Structures are given as structure tokens and as C-alpha cells.
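In: quick one, what's the 3D model for this:
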Amino acid sequence: MRRYGKHTDEDDIRQRPNRKGNRPRTNIRPKHEEAVDGMVLTVDRGRLTCLVGDHVVMAMKARELGRKAAVVGDHVAIVGDLSGDKDTLARIVRIESRTSVLRRTADDDDPFERVVVANADQLAIVTALADPEPRPRLIDRCLVAAFAGGLKPILVMTKSDLASPDKILELYGALDIPYVVTSREELENGDAADRVREQLDGKITAFVGHSGVGKTTLVNALVPADRRRSTGHVNAVTGRGRHTTTSALALPLASEGGWVIDTPGVRSFGLHHVDPSQVIKAFPDLEPGTEGCPRACSHDEPECALDQWVADGHADPARLYSLRRLLSTRERREGD
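Out: I've put the predicted structure just below:
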């Protein structure tokens, strides 16, 4: 072993190179004052298509963002080549604060939440009245996710030529949710799109629904012809639709002043991430009545103060029933 004496100079000692480079670490991050604003339109294998001004730019996430991921609808700050030319790639260096988020988990036991859409104003929940049969539990779960994420829900019922909407309307009437009922013929001739568009103009609206309910067909009727997506069919044996939309995509409305975000068809909507206290905020007529509730009240137990609140005439009993049905949806499977 080589030994160094008291007269050894530091130049006599061989130093190991720093594998990560010799620059000292710092917590100071560049401010990127030259960054421009953009909106994420879609995400595909680490590449993000963004709208910058009036043109589209391909970008990737900057390393300094760490694990933080941008999703469709995010407002971001972008630097680099912003020409939008072929084979160019810009960098997203900042993700701005979100006004709303639509989240889901794979199932209720999955702690890993996925942000599907950011900054949407509304959530259009599309359900067929038949072929495939409506799934109220899935609708309930989408409503809970909308209320918890700060989105206004809209119920869109398709294929009314095959079944009546009365049962669905009775089930959700107490929630005062805007709704539109459409038939297959109306989807084909454009009448359905005209009535749905009345709820969408000037807003960013995410569309969600079970595969095969006509969600993408409706989106195609709302957007310019050159932006339309492929559609599928319902399997006659299983009653399930084929997933034709594989990634969320923001599309401008054919009329000015609004966006629709088409999301992949869902067969489950986990709510592991939802804080029940957020759901009550969507019931302003019931929320004041919770002041007398015990701590961590589930709002469906003997000590819940909402029963007395309703008994005193402050709110409709149907509203309390609807709240409790939505809150209990985490304990029920969607097929129950």
C-alpha cells in the first residue's frame, strides 16, 4: 500500500473522477424567463403535443421537473425550438397551477392515482340507454370524481331510440345535473351535436364513458372534420365496446371558444384517492348541516347531523339520499 508523508502535496494524490461531473450541486433552478405559455393537447410515450399560440409544438418534460408529469389540459411553460417544424423538440420546464383535476385509480385498492385531465371546466358523462346497458355505479363514480376534482358534471344519454331515459333521470333528478338525451338518428344528422354544444361553448369539457356508448361518435360530431377520431362497435355477445380511443386528446370545438377532451373508454373508475369531505362541497344545501356531525363522520351513521338537518326542512330528503349513494360507491363494485 502506498503511503503519503507529511510533505505530500495534494497534486501527488490521485483523485477519483466524479461520475456525475465535477460541477457542484445546487438547488438553484433556472427561472426560464424566456419560456412561453402552452397547453398540452395529448401525451404519447413521453412526447407531449402542445398548442403554442396558433401552432402545434412537440415537447418533452425537462429533467428538473422530476417525477411531476404533465397531462392533457395542463398549462405549461416551454423553451427551446418552438417552430413546430418536423423533428424539432422543445422542453416543458414548468407546469402551472391547476384549477381542476380529473383523477382515477385502477381500482379502489390501488393507491396510485392517475390524473387523466387537468383544468377542465366540465365533465360530460356519456352513457347509452341500451346496447350496452347503462351502468349507474360507473356514473356514480364519475360524478364523485367530478365533484372531488372541481368539475361541473353533465349527463349525456345516447341511443334513446332503444330505451327510455326515465329511470336514469329519476335516479339523478335530485342532483340537478344538466343533461341531454340523444338518439342514434340525431347523432347521424347532427341534431344531437347542436344540443350538446349548447352546454359546451366557451368551456373546456372532458368526455368520459364506457366503451361503446357513442362517446367518440359524439365528439367527432362536435369537432372539425379533419380532427375526427376512429370509432368502434359493440360486441353482440359480450355487450362491450372496443377501445378505439387509447389516449386523451384535446380538440377544439367546430364553433369558436371551447374545447372537448376525448378520453379512453373506461370499464372501471377507482376512487381510492377521493376524500369524502370534498364530495359534500357539491351539495351546498347539505354542507351547512355537517357542522353538528362527529369528527370524520361518514354521513351515513346514526350520529350524522344531516338527518336532523333534513328533518328540520333545510334540504330535500332526496338530496341526502343521493349524497349517501355517491359516498357509498367506494364500498360497492361497479357491477353491483
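In: for the rest of this, base every contact and every neighbour count on C-alpha atoms.
Out: Fine.
In: burial check on A148, number of neighbours?
Out: The local packing count at A148 equals 23, with neighbours defined by other CA atoms under 10 Å.
In: one more: C297?
Out: Under the neighbour criterion other CA under 10 Å, C297 is assigned a count of 16.
In: test my guess that it contacts C304.
Out: Yes. C297 sits in contact with C304 when judged by CA atoms under 8 Å, with a separation of 6.7 Å.
In: one more, for comparison:
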Amino acid sequence: MSGRYDEHDHEHYERPRRRTRPRTKERPQYDDAVDAVVTTVDRGRFTLRVGGEVDGVRVWAVKARPLGRKGVVVGDRVRVVGDVSGDEGALARIVEVQDRATVLRRTADDDDPVERVLVANADQLVVVTALADPEPRPRLIDRALVAAYDAGMKPLLCLTKADLADPETLLATYRSLGVPWVVTQRGADLGELRDRLAGRTSVMIGHSGVGKSTLVNALVPDADREIGQVNAVTGRGRHTSTSAIMLALPEHHGAAGWIIDTPGIRSFGLAHVRPEDLIEAFPDLDEMTEDCPRGCTHAADEPECGLDEAVARGEADPERVESFRRLLEARSGPEY
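Out: This is a model prediction of the structure:
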């Protein structure tokens, strides 16, 4: 009895095998790549300034496949290849994300372990808050300060609507921490704020309605950021900025700079911040905790904390210690 198939039947032949190029550990060098800075991120498309300078050519780009899931955020310094002419329809590719000097991050909630990187490579965090309409939210300000210290960024309080309320009440809360501040009001000169921003990369954050977009439009005349109104019933502002954008500041006293406008925030989770990292932002207090018991968080209820002993000896300012502990509590306390 002969077999079911002979050599002429098609099922006699082996199935075709996938033909793929052998893998290699060699990666493209991209010797022709140019430097750029990310100014906006929108659904997988990126706007860049080639050269990384405020007067660089604006180009559009996508992320190269070898970067995989590596995130690219506003402020990132990247290397790009492709069409970097900036002409309409031109598209480049981001092939490398350079090491970040600073990272501003937050978690959605205090019990959320997932960190979200907001901005990279900024050196100053400008916390914008209105003195009235809407009322200040010190707990949210505290959380923003904690995020700044944790990121290694210099904080700056920018108090708006000074024509509606006296700034001294709020400033007294933060003076002992040594946080610098500027006070503004609608239509007033912004020279002091421009001085603070010149030559730096600054991130502006604040909840909706505090006048952040108004400031950005005044600082960068062609920014055209939408301005919202405060709800008369809830006392809260309407979100107008929907994504972060990095804008070049006009030269001031011979120094240029960048400002990053962010959407209005309603929460600022700090699950990623550790007490030992926070106190390092206050070298004078950190020095006083060298003899603390192991595991001491430096909170007010910690026994034998070096901060309490320093206050008792008259070596520490009680108000400064109290203010630092308020920041500690802000990591997990209510936001409003």
C-alpha cells in the first residue's frame, strides 16, 4: 500500500520559514543628529526648538521606535534627525533623550505609586497664587514647595491680585522658610518678576483662576494663552490651559530665558517624596538631625528628634522648624 502522499503532493514540502534579518547589538550612531529642546507634547507629536536656544528653528517631530516607551516631556533636551528645516509639512525624529538635570513630578494621589513627570530641566518653580478671588490655598502651595525642593529646583512665590488683598498675611506664613516672592496686580509693572525669570528656565504652576495665563500673556506678548473666569459660586477657576507649553521669554537686561506654562492643577500628590530628601533642602535644619534616632521622620510627634533639641537649646528658629514640619505634613495631609 502506497503512502497517502507522494513527492508531487504540495503537503509533502516543508512549510516556509520566516526570513528575518539576524539581530545585532549594533545601534545607529546618528552622527548627523542635532540638539533640540521639547516645547510642547500633543498626542505623540512634539514641537521642538532646534539648537536648544530661544531663537532656534521650530520643528515638528515624532519619537523614533528604538526609544520604545521612554517618555518625552516638555523641557527635555533631545537629539533629532530628519527634516529640521521647520518648513510646513517637515517632520523630524527624536532619536535620543539626554540626561535630565531636574525632574518635576507628582502622583495623582498620595496613595498612587505611579509618578508622572510633568517637566524636565527647569531650575525654578514659580508658584502662582491669588491673594483673593479665588482665596489662597496654603496647603496646595505647601505641596508645590515640597515638589520644588524634592526636584532640586528653586521656588518662587508669585502673588497676584494684590489690589484685592494685603499680601502680608500670606507672606508671614512662608517668610521663615526663606522662600523668595514677588507681588503683582493687574496692569502693574512686571519688572521685578522679569528680573527673577531672566536667564532661567521657570515652570509656572497654580490652580485655575489665579491669573497665571494673564501673567504669561504679559510676559510673552505673542503667547495668546486663553484666560478663564472664576466661578462666583464655587470660588474656583475654569481650566483654560490644557497642556504644558515652553515659551521663549524676551531678552531682559541682556539675558534670555524660558517659561513653561502648565494647566491649572487641582491636586498634587507627593507619594514619591521621602522625609530624608525633603530636609536636605534645608541644610541648617539637616545638620541638626544628625543625632536623631534611626528612622526619625522629624515630625512633631517624633521622640528625641534633633530639631526639638535644637529649639530647646536656642539653636534653631522655632518658626522655621514649625514651617518645615508643616511641609512634612503637606506630603500626606488634605490639599485644601
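In: how about the contacts made by the counterpart of A132 of the second structure in the first structure?
Out: Matched across to the first structure, A132 of the second structure falls on A130, judged by TM-score structural alignment. Residues touching A130 of the first structure, when contacts are defined by CA atoms under 8 Å, 6 or more residues apart in numbering, comprise K159, S160, L162, A163.
In: try S83 of the first structure
Out: Contacts for S83 of the first structure were tallied using CA under 8 Å, 6+ apart; they are V57.
In: state the helix or strand in which it lies.
Out: Under the assignment given by DSSP states H and E, S83 of the first structure is not contained in any helix or strand.
In: for R47 of the first structure, see how far away it is.
Out: Using CA to CA, to the nearest Å, one gets 16 Å for the distance from S83 of the first structure to R47 of the first structure.
In: now do E96 of the first structure
Out: As for E96 of the first structure, its distance to R47 of the first structure is 18 Å (criterion: CA to CA).
In: how about H55 of the first structure?
Out: Following CA to CA, the distance that separates H55 of the first structure from R47 of the first structure is 16 Å.
In: mind checking which of those two has more residues around it?
Out: In this view H55 of the first structure and R47 are compared by other CA under 10 Å, and R47 has more residues nearby, 15 against 11.
In: how near is L91 of the second structure to K63 of the second structure?
Out: L91 of the second structure is 11 Å from K63 of the second structure, where distance means CA to CA.
In: and P167 of the second structure, what is it in contact with?
Out: Residues in contact with P167 of the second structure, defined by CA under 8 Å, 6+ apart, are L131, L159, V183.
In: again with L140 of the second structure
Out: With contact set as CA under 8 Å, 6+ apart, L140 of the second structure has these partners: S267, F268, E335, Y336.
In: 6 Å - rerun?
Out: Taking CA atoms under 6 Å, 6 or more residues apart in numbering as the contact definition, L140 of the second structure lies against E335.
In: is it true that it lies in a helix?
Out: Yes. Secondary structure of L140 of the second structure (DSSP: H, G, I helix; E, B strand; the rest coil): part of a helix.
In: format the contacts of P167 of the second structure as TSV; extra columns: neighbour count.
Out: Conversion of the contacts of P167 of the second structure to TSV gives the following (neighbours: other CA atoms under 10 Å):
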residue	neighbour count
L131	26
L159	24
V183	19
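In: Q199 of the first structure matches what in the second structure?
Out: Under the alignment by TM-score structural alignment, Q199 of the first structure pairs with R196 in the second structure.
In: what do you get for P24 of the first structure?
Out: With TM-score structural alignment as the criterion, P24 of the first structure matches P22.
In: using the three-state scheme, assign its match.
Out: With three-state DSSP as the criterion, P22 of the second structure was assigned coil.
In: quick check: the gap between it and Q29 of the second structure.
Out: From P22 of the second structure to Q29 of the second structure the distance is 19 Å (CA to CA).
In: the two - which one has more neighbours?
Out: A direct count of neighbours by other CA under 10 Å for P22 of the second structure and Q29 places Q29 higher, at 8 against 5.
In: sec struct for that one, please.
Out: Assigned state for Q29 of the second structure: coil (three-state reduction, three-state DSSP).
In: how close does it sit to V127 of the second structure?
Out: According to CA to CA, Q29 of the second structure stands 41 Å off from V127 of the second structure.
In: assumed E322 of the second structure was part of a strand.
Out: No. Secondary structure assignment places E322 of the second structure outside any strand; it is helix (three-state DSSP).
In: that concludes my questions; thank you for your assistance.
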